[in-house]
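S.K.: here is my input, please return the structure:
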Amino acid sequence: MSLVREFREFAVKGNVIDLAVGVIIGAAFGKIVDSLVSDVIMPIVGLVFGKLDFSNLFLVLGEAPAGTAMTLDALRKAGVPVLAYGSFLTIVVNFIILAFIIFMMVKQVNRLKREEPAAAPAAPAPTPEDIVLLREIRDSLKKG
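M.R.: Have a look, this model is predicted:
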């Protein structure tokens, strides 16, 4: 029974729950970034480079059976080896954007966590003139 108890204690610790929430939010965030890349950024990049559709950029590495359409999906279904470098480019752009967003988030969190430097101690207040005069009188009496 101690194994079950240990597992329960492990599973309900804050770190495990925080990790689970992070994974779920990360997966959802990844889908948002994937959509941003494939539905917004890559079409603009394709337009700039002459209406290229990066998702259909590929290199056929084998013989395609007769009558097979020369599309990426058709070649994959026919079992023809295909180097789909357009999909790879899209995923690389996706990764770069996601990594940059995570970098900016970590940078912001670190900035918020940084403690502000301790304030310099206040300069001592100037000694009032009457105190200065009394000290001078005292010192002159000690000498004389």
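S.K.: going forward, measure contacts between C-alpha atoms and count neighbours the same way
M.R.: Will do.
S.K.: just how off-centre is the longest helix belonging to the chain within its chain?
M.R.: Taking DSSP state H as the criterion, the chain has its longest helix at helix 85-113. Distance, stretch centre to chain centre, for helix 85-113: 5 Å (Cα atoms, centre = their mean, to the nearest Å).
S.K.: buried sites along that helix?
M.R.: The neighbour-count check on helix 85-113 (16 or more other Cα atoms under 10 Å) flags 86, 87, 90, 91, 93, 94, 95, 97, 98 as buried.
S.K.: mind giving me the packing neighbours of it?
M.R.: Other elements packing on helix 85-113 under the criterion 3 or more Cα pairs under 8 Å, 6 or more residues apart in numbering; DSSP states H and E are helix 14-35.
S.K.: second chain to compare with the first, below:
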Amino acid sequence: MSVIKEFREFAIKGNVIDLAVGVIIGGAFGKIVDSVVADLIMPVVGLVFGKLDFSNLYLVLGQVPAGTVDTLEGLRKAGVPVFAYGHFITVAVNFLILAFIIFMMVKQINRLKRETPVEAPPAPAPAPTAEDILLLREIRDSLKK
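M.R.: The predicted structure follows:
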């Protein structure tokens, strides 16, 4: 079997197609969730807790040349090594909020998908066989005596 035939069989398997569809839908869903977090959740969080932006927290690791603007962007433009831990904190907090939102959405979707199990009707009694009928007649006749 040629490599092309093997690849074709692999590519048209249901698993590969399902995975491709999942990746595409996942990308679109990610944009929706990003928008929910950025446009709906973070403004409320910012209102309640103040602006949650740690991106300007950093430690200078080298010498700062004279005349350099003392901001993270200014230090980076000047080539000064900085330990920018604030951006990591902001991304981590955003991730936690995003993960919680996704968890709540999946939880609600699963709740909606659950259906109450329908009880199966009881199985009908099997039809009596000829032997069963003979035994019942024998019992009936023995009770008549």
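S.K.: could you point out which element follows the longest helix of the first structure?
M.R.: Helices and strands here follow DSSP states H and E; after helix 85-113 of the first structure, the next one along the chain is helix 129-143.
S.K.: now find how far off-centre that next one is within its chain.
M.R.: That offset, for helix 129-143 of the first structure, works out to 66 Å (Cα atoms, centre = their mean).
S.K.: next one: stretch 99-106 of the second structure
M.R.: Mean-position distance between stretch 99-106 of the second structure and its chain equals 7 Å (Cα atoms, centre = their mean).
S.K.: also stretch 25-40 of the second structure?
M.R.: 12 Å.
S.K.: can you check stretch 17-25 of the first structure too?
M.R.: For stretch 17-25 of the first structure, the separation from the chain centroid amounts to 15 Å (computed by Cα atoms, centre = their mean).
S.K.: same deal with stretch 58-69 of the first structure?
M.R.: 40 Å.
S.K.: one more: stretch 15-32 of the first structure?
M.R.: For stretch 15-32 of the first structure, the distance to the chain centre is 13 Å (Cα atoms, centre = their mean).
S.K.: and for stretch 110-122 of the first structure?
M.R.: Relative to the centre of its chain, stretch 110-122 of the first structure is centred 25 Å away, using Cα atoms, centre = their mean.
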